[in-house]
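J.: Sequence first, then the predicted structure:
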Amino acid sequence: MKVVLLAGGFGTRISEESHLKPKPMIEIGGKPILWHIMKEYSFYGFNEFIICCGYKQHVVKEWFADYYLHNSDVTFDFTRENQMEIHNNVSEPWKVTLVDTGLNTMTGGRIKRVQPYIGNESFMLTYGDGVSDINISELLRFHQEHGKIITLTAINVEQRFGVLDIDESDKIVSFREKSINDGGRINAGYMVCQPEIFDYIEDDATVFEKEPLETAAKQGELMAYKHDGYWQCMDTKREKDKLDELWNSGKAPWKTWD
């Protein structure tokens, strides 16, 4: 199953670094937060990624172009027509498709643009700026058992995102913007989608968290996988520093891999 990563938005300006690279490429412990997310999925056996690029998309492409080389010992033989020999490569067994989904495209539009790379298959979907210790295998099992079009991971945190009203069967009955009085779970990404979700997305101007998810909720096709473990997004410098501190301490909760 393919994993789609949303990494194309302008995002918040966390620091001066944000003017040089997209937020998913800002580093935690010397590696982009996007790499950390991919390692999470890879731990559960999901190694094929489609990355929705946009803002400074060349930075993402150049990083992956160099990644294989940077994780290998290399011999450059300039006496034999500039041949290059790779030794002891230790990079992950990833297949990564990087798609320029446009500079100003909204989240729904970015997902729609990568449809040709997904085809008529189920796929996973998440944002490129949040890490978690979620059990992705259990998330997928939950999705496959209920048979609905989309599952998203629902967590309890201080309210800053779209709020979910969830009934006793874990069906999301409404998806709406937060209000000052909200205390419910929020959308943490880490979604699993059936290909029918593309029918809910009109064009580049579609915000995935608006009409598509709201419509799916009204139709009873949006389910919540409740996660009570660790989750943290990186919207501010304070959050970035917090993630860095956890990684450098050797106690990063999202690090499930060796």
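T.: Thanks, I have the structure now.

J.: okay, CA-based contacts and neighbour counts for the rest of this
T.: Noted.

J.: element containing the closest residue to F142 other than its chain neighbours, please.
T.: In space, and not counting its chain neighbours, F142 is closest to Y225: 7.2 Å by C-alpha to C-alpha, 6 or more residues apart in numbering. Under the criterion of DSSP states H and E, Y225 resides in strand 222-226.

J.: what about versus this one:
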Amino acid sequence: MPMSKMYCAIAEFSVRPGNSICDTIACIDRNRKGIALVTDDSGKLLGTVTDGDIRRAMLARIGLETPISELIERKKGTPYYHPVTAPINTTSRELFIMMSEKSVFQIPLIDSGGRVVDLICHQDLFPEQPLDIQAVIMAGGFGTRLRPLTDDLPKPMLPVGGRPIMEHIVNQLRNVGIRRLNVTTHYKPEKIMDYFGDGQAFDVTLNYVNEDQPLGTAGALSLLSPPNEPILVINGDIMSDVNIRALIDYHREYRADMTVAVRRYEVEVPYGVVESEDSRIQRIDEKPNLTFFVNAGIYLIEPQVCKLIPSGQKFHMTDLIERLIKDNHVVVSFPLREYWLDVGRHDDYLLAQKKAEK
């Protein structure tokens, strides 16, 4: 039967070709549907820009003031160029099949003139339910760089805004629909267990996995029961507003074995950088800013990947990533555009406190 959902306010989802990528990000954040529709003045659909497109632009180091029309032009020749659309009388079943076959989560409905009259999202067809994903919070570190604050507390239990860092993470996971949480512990595990208990008070289910000896950032996963669903792994000292559902959609879009959240990191070189061929100087760049993408300590892993982690041995996420790449598995990077802070040093802890006060 045809869709009975009332037409949405298309203006809420629309940008014009001359709008910037920054404008488009604001549109996507406002509508909370992970997409912006690029339309002309008559409402005719010219293209779509998803949250994933924005993050791919970040990886390509495209400036935020770039017109969105240029981003759409850059999509030519990729699977993302032609938007997936449907006529206005398309049934729910047909839309679901299209989403499944095309690996998309939003479909604009258009009239005979190509004008957008509605936007159907996956959650419109299937109301949000608890995600079939379990999470692992890595909470076993010593927090050496934060001493003396961590003399009596493990780092994830340091208070930020009146609550432990780990409570912020637990709440974020629960709010997105992830309620089965594993916590890896080593240093002062009783502090964490006494506070969180079995998780019932936080509307989650907590399972504790204690490392007798530190096993590295991936090795502790070998202590879990073999999973049947993807695992979201997050370091227990991270404060972030990462859009977890966008991360999951991105992972599924690429059919990835592992998705690694990354963030932009700039280094200012305090000297003139000289480029030479043999002895002849070709170029000098005075005090340049170098930009990198660095590991943000958040990972989404398919269950079969856990079989590659050696049991009871120290094994880091970097080791796992290298093994997956060597074996030709699909490992993709998910650039963060949201607030992110690794609370690893005293200055970082002060920044986290200031952010919580706002």
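T.: Thanks, I have it. Keep in mind it's a predicted model, so treat the numbers as computed, not measured.

J.: what TM-score comes out when they're superposed?
T.: Remark: TM-score between the superposed chains equals 0.73 [TM-score structural alignment, normalised by the length of structure 1]; 204 aligned residues with a C-alpha RMSD of 2.1 Å.

J.: what range in structure 2 does the strand holding Y225 of structure 1 sit on?
T.: Counting by TM-score structural alignment, strand 222-226 of structure 1 pairs with residues 331-335 of structure 2.

J.: can you give me the helices in the stretch 101-250 of structure 1?
T.: Listed in chain order, the helices of the stretch 101-250 of structure 1 (DSSP state H, counting those that start in this stretch) span 107-113, 115-118, 136-146, 211-218, 237-248.

J.: quick one, which of the ones you listed is packed in tightest?
T.: When the helices of the stretch 101-250 of structure 1 are scored by mean count of other C-alpha atoms under 10 Å, the highest mean neighbour count falls to helix 107-113 (a mean of 24).

J.: Comparing that one with structure 2, how large is the average distance?
T.: For helix 107-113 of structure 1, the mean deviation from structure 2 after alignment is 1.3 Å (mean C-alpha distance after the TM-score superposition for structure 1).

J.: start and end residues in structure 2 for that helix, please.
T.: So helix 107-113 of structure 1 sits over residues 217-223 in structure 2, by TM-score structural alignment.

J.: Could you find the closest non-adjacent residue to the equivalent of Y349 of structure 2 over in structure 1?
T.: Using TM-score structural alignment, the equivalent of Y349 of structure 2 in structure 1 is K240. Nearest non-adjacent residue to K240 of structure 1, counting by C-alpha to C-alpha, 6+ apart: M234, 5.6 Å away.

J.: That neighbour against G130, yeah?
T.: Yes: under the criterion of C-alpha atoms under 8 Å, M234 of structure 1 makes contact with G130 at 6.1 Å.

J.: Please enumerate the strands of the stretch 101-250 of structure 2.
T.: 106-110, 116-121, 134-138, 159-160, 163-164, 180-185, 205-210, 231-235, 238-240 (DSSP state E, counting those that start in this stretch).

J.: Dump those strands to CSV, plus distance to T217 of structure 2 and mean neighbour count.
T.: CSV is the format used below for the strands of the stretch 101-250 of structure 2 (distance: least, C-alpha to C-alpha, whole Å; neighbours: other C-alpha atoms under 10 Å):
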stretch, distance to T217 of structure 2, mean neighbour count
strand 106-110, 35, 22
strand 116-121, 36, 22
strand 134-138, 7, 23
strand 159-160, 23, 20
strand 163-164, 21, 14
strand 180-185, 10, 23
strand 205-210, 13, 18
strand 231-235, 8, 22
strand 238-240, 14, 19
